[in-house]
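>>> Quick one: sequence and predicted model below, then my questions.
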Amino acid sequence: MNKNAPRIKTGLDTLWDKRPECLKGRRLGLLANPASITSQFEHAKDVIAQRFPGQICALFSPQHGFFAEKQDNMIESGHFRAPDLNIPVFSLYSETRIPTTDMFDPIDTLVIDIQDVGTRVYTFIYTISYCLEMAAKLGRSVVVLDRPNPVGGLQIEGNILEEDYSSFVGRYPIPMRHGMTVGEITAYINSTQKIDCDLTVIPMQGWTRDMYWQDTGLTWIPPSPNLPTPLSAMVYPGQVIFEGTNLSEGRGTTLPFEQFGAPYLDIHTLKQRVQGRLEGIVLRPVCFQPTSGKWRNQTCQGVHIHVTDRRKYKPYLYSLILLQEIMKAHPNGFQFKAPPYEYEFERLPMDLILGSRKLRENLEGRNDPLELEKTWQASLQQFKQESQNFYIYGF
């Protein structure tokens, strides 16, 4: 037995081992990006081309492009032809975020092999939802090749998105950290939103809900440029909120989301204000100069988040605490980011990220985040009970 073999098999690995009947004889499309690989580093498009010769007719890409080369939000990727397969590659983050009927004309079944990161604001699951809607409308089927939730399947955290703050960074009433695999949440959306697409999920083998990415034995391939490591994915459910502020969330550095800061930030005051309140992490003072994005080429005072105990770490709550303390300490330096943000030109980006204007206003009003967390526990438990109906994997 190979001691270095991954502990689990992804849906793509399963497809490689055994061709599913639902794909035989069908004209196939594939929604994928660089993270769509087997444990042996074979890309999904090549696997499907080998296992189903002549059947793959179109490729589709989510935000950041088919090669995940686009850095930030509202940076579109174009359509092109794949030279090796001589088939079209349709960008679903271009002049449209919604697939057109023309894009679906070449296919009978859309295969989806996308690495999600378990966080409400990550746009891949909404690209999938639009594909489900178009497939249902046109009578096409969808097959999802499942992949791990890199931040585990046990911890669920955050307020439920309010309907008035639905956007491309949150279409549905789910919490910030949803605790589902991409296959599970696709099935959840398909059912609860009454899309009723003909959907099949090809499950993983060996994955259990207590696993983080580091437990899988799989190699991490960044699903987008600013989630370069499993650690960046671990802090992302909280640190993403700093996208809605004038603080650098670490884009344009080697540690996106793991570190944050601004030229005006007083690190020592911040550490004193949160001392003893943030379990499972250490905040290490740093200075950095982003090469792009906010505060480009300017020295930012900030902190690097080191996770020491993932069981105690609550990324969303802790980032809300950090945000509020920065707002208190820097009333003249701190600002919320103005629109546009993900094609929303009127609503405040922070409200879209939090899924609630009221939560943002409560933070501004200096209401304790620990007390605010209590107010969403009932709705969070309701989501947890409903979402468990779509769990494929045990505890």
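Structure received.

>>> drop to CA atoms for contacts and neighbour counts, all remaining ones
Fine.

>>> residues touching Gln335, list them.
245-246 (CA atoms under 8 Å, 6 or more residues apart in numbering).

>>> Can you give the contact residues for stretch 53-66?
By CA under 8 Å, 6+ apart, the residues outside stretch 53-66 that reach it are 25-34, 45, 48-49, 70-73, 75-78, 87-93, 106-107, 123-124, 127, 224-225.

>>> Give me the subset of those residues that lies in helices.
45, 48-49, 124, 127 (DSSP state H).

>>> Export those residues to CSV and append columns for distance to Phe334.
Formatted as CSV, those follow (distance: CA to CA, whole Å):
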residue, distance to Phe334
Lys45, 45
Ile48, 49
Ala49, 51
Phe124, 30
Thr127, 33
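
>>> Buried only: go through those residues for me.
Neighbour counting with 16 or more other CA atoms under 10 Å marks 45, 48, 124, 127 as buried within those.

>>> what about versus this one:
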Amino acid sequence: MRFKVFKNTVLLFVLLVISCAGKVENKKHEEKMRKNTSTALSVNENENDKAIIVGANRTASYLPLLQGKRVGVVSNQTSVIKVERKSSGLKNSEASGIEIKTIRYEHIVDSLLKLNINIKKVFSPEHGFRGTADAGENVKDGVDTKTQLPIFSLHGKHKKPTKQQLEDLDIIVFDIQDVGVRFYTYISTLHYVMEACAENNVPLLILDRPNPNGNYVDGPVLEKVHSSFLGMHPIPLVHGMTIGEYAKMINGEAWLNNGVKCNITIVDMENYTHQSSYSLPIRPSPNLPNDQSILLYPSLGLFEGTNINAGRGTEFQFQRYGAPFLDKTYYTFNYTPKPNFGSKNPKHRNEVCYGVDLSNVQAKRQFTLKYVIDAYNRATDKSKVFNTANFTIHAGTAKLQQQIESGLSEAEIKASWKSDLAIYNKIRSKYLIYN
């Protein structure tokens, strides 16, 4: 969500309320997200956002495929339909003629139930159905308190739906907002759902959504030896595809077990291109709270494989980085991570971290190594920077750490990816739905 600073009393009050709300205790955060899957947000919409119609909103295109069927839904808190938009005028001298538009969103599960679609069960990815679990935290099966539907976690005991879980289903709907980064695990969940559907002859309906980092491709291509749930396929760190396009690639490149093919139907978007900017209405996971964090995530996400804190345990997740062992005589900025919503035990908990604040920089839709290189060069003890095995899994290669430690520049490192990216881009072009 993109918030702008306005010079008027009313909006300053709104921003103050939002800021204070961000500091309430964890349980209140979680209860707020669980309370209702319909969400009302007050924002000034980007013109590009208004033009884009996500797959979930194109109900006439897919309802006939669900009627009379026993349906499973793979979803989380981002799986919403825009159901109404109202304008509340603030046309007076103080408000300078600004209008705040209130947008109402309804969860796809609630919407389908209202339309008498027979939903039998829900499958949830990392962070859970309501999106409140920590990164990497195992999520247990449960029951949705609102609908009483059974919820089966795909980030706990099982990463892949079981045969027993699928045997009473005629079709599965997949509707999750991705952010276009290889180690963001929703595309791994997509892989396992496709594989289970293929093996059990269950068709998969994919409701496509924009990729906020979909305008470029960059980063090292994953080497097969380093495959994991944080990266299952030979793709760059920033892959430049929507969920629908990525599903086509998984099928087309025969990446599913034994080369099986999933019967997929993709409900594509209207008015979207890979150059479209898109402001997500709902945070896709607990530690990506706004557009700034989402645009910086491809670059700062690499810190997850280091001992550098990337803002977890603060209200500025993936908008800052620091550690106690970075040079405090060089950096003028510091902060202290504390347990909060989405991060029960952040790196360097209750320790002063010295580093860089990026919350107010003009974030660009691009990937850079300059932050990781900077942190390494400014470490007072360089042996503390990398958690080598974890960094390799995030990078998808052992070479990147070696290149940084050897002092190569960002330009030199990026040059080493050029041929791999050219091969990937040729493959990617076969599966694109949007320009």
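Sure thing, it's come through. From a predicted model like this one, the values you see are computed outputs, not experimental measurements.

>>> so whichever helix or strand Lys121 of structure 2 is part of matches what in structure 1?
Using DSSP states H and E, Lys121 of structure 2 sits within strand 118-124. Mapping strand 118-124 of structure 2 onto structure 1 (TM-score structural alignment) gives residues 55-61.

>>> Quick check: the aligned residue for Val117 of structure 1 in structure 2?
That one, Val117 of structure 1, aligns with Val179 by TM-score structural alignment.

>>> sec struct for that match, please.
The local conformation at Val179 of structure 2, judged by DSSP: H, G, I helix; E, B strand; the rest coil, is coil.

>>> show me what contacts Glu162 of structure 1?
173, 355-356.

>>> Considering those residues, which is situated nearest to Arg273 of structure 1?
Ser356 (25.3 Å; CA to CA).

>>> check contacts around the counterpart of that closest one in structure 2.
Residue pairing (TM-score structural alignment): Ser356 of structure 1 is matched to Thr397 of structure 2. Taking CA under 8 Å, 6+ apart as the criterion, Thr397 of structure 2 is in contact with 220-223, 226.

>>> Tell me, of those residues, which are also contacts in structure 1.
Compared against structure 1 with both residues aligned by TM-score structural alignment, their matches' CA atoms under 8 Å, those retain 222-223, 226.

>>> Rebuild the contacts of Thr397 of structure 2 as CSV, extending it with secondary structure and distance to Pro298 of structure 2.
CSV is the format used below for the contacts of Thr397 of structure 2 (DSSP: H, G, I helix; E, B strand; the rest coil; distance: CA to CA, whole Å):
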residue, secondary structure, distance to Pro298 of structure 2
Pro220, strand, 12
Val221, strand, 14
Leu222, coil, 15
Glu223, coil, 18
His226, helix, 19
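
>>> Please identify the buried residues of stretch 118-136 of structure 2?
Those would be 118-119, 121-135, for stretch 118-136 of structure 2 by 16+ other CA under 10 Å.

>>> Give me the contacts around stretch 131-138 of structure 1.
With contact meaning CA under 8 Å, 6+ apart, stretch 131-138 of structure 1 is reached by 98-101, 104, 141-142, 190, 195-198.

>>> Could you export those residues as a markdown table, including secondary structure?
Listed next are the contacts of stretch 131-138 of structure 1 as a markdown table, based on three-state DSSP:
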| residue | secondary structure |
| --- | --- |
| Ile98 | coil |
| Pro99 | coil |
| Thr100 | coil |
| Thr101 | helix |
| Phe104 | helix |
| Ser141 | strand |
| Val142 | strand |
| Asn190 | helix |
| Ile195 | coil |
| Asp196 | coil |
| Cys197 | coil |
| Asp198 | strand |
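
>>> which of these has the most neighbours?
The most neighbours of any of these, using other CA atoms under 10 Å, belong to Val142, which has 25 neighbours.

>>> Please pull up the equivalent of that one in structure 2.
Match for Val142 of structure 1 (TM-score structural alignment): Leu204.

>>> Tell me who's in contact with that match.
Neighbouring residues of Leu204 of structure 2 by CA under 8 Å, 6+ apart: 171-174, 194, 197, 262-265.

>>> go with 10 Å
Applying CA atoms under 10 Å, 6 or more residues apart in numbering to Leu204 of structure 2 gives the contacts 72-73, 170-174, 193-194, 197-198, 262-266.

>>> and if you look at Arg104 of structure 2?
Contacts of Arg104 of structure 2 (CA under 10 Å, 6+ apart): 38-42, 80-86.

>>> Out of those, flag the one nearest to Asn26 of structure 2.
Closest to Asn26 of structure 2, out of all of the contacts of Arg104 of structure 2 and judged by CA to CA, is Thr39, at 19.1 Å.

>>> and the helix or strand hosting Leu320 of structure 1, which residues are buried?
Taking DSSP H and E as the criterion, the element that holds Leu320 of structure 1 is helix 315-329. For helix 315-329 of structure 1, burial by neighbour count (16+ other CA under 10 Å) applies to 315-328.

>>> I am finished for the moment; much appreciated.
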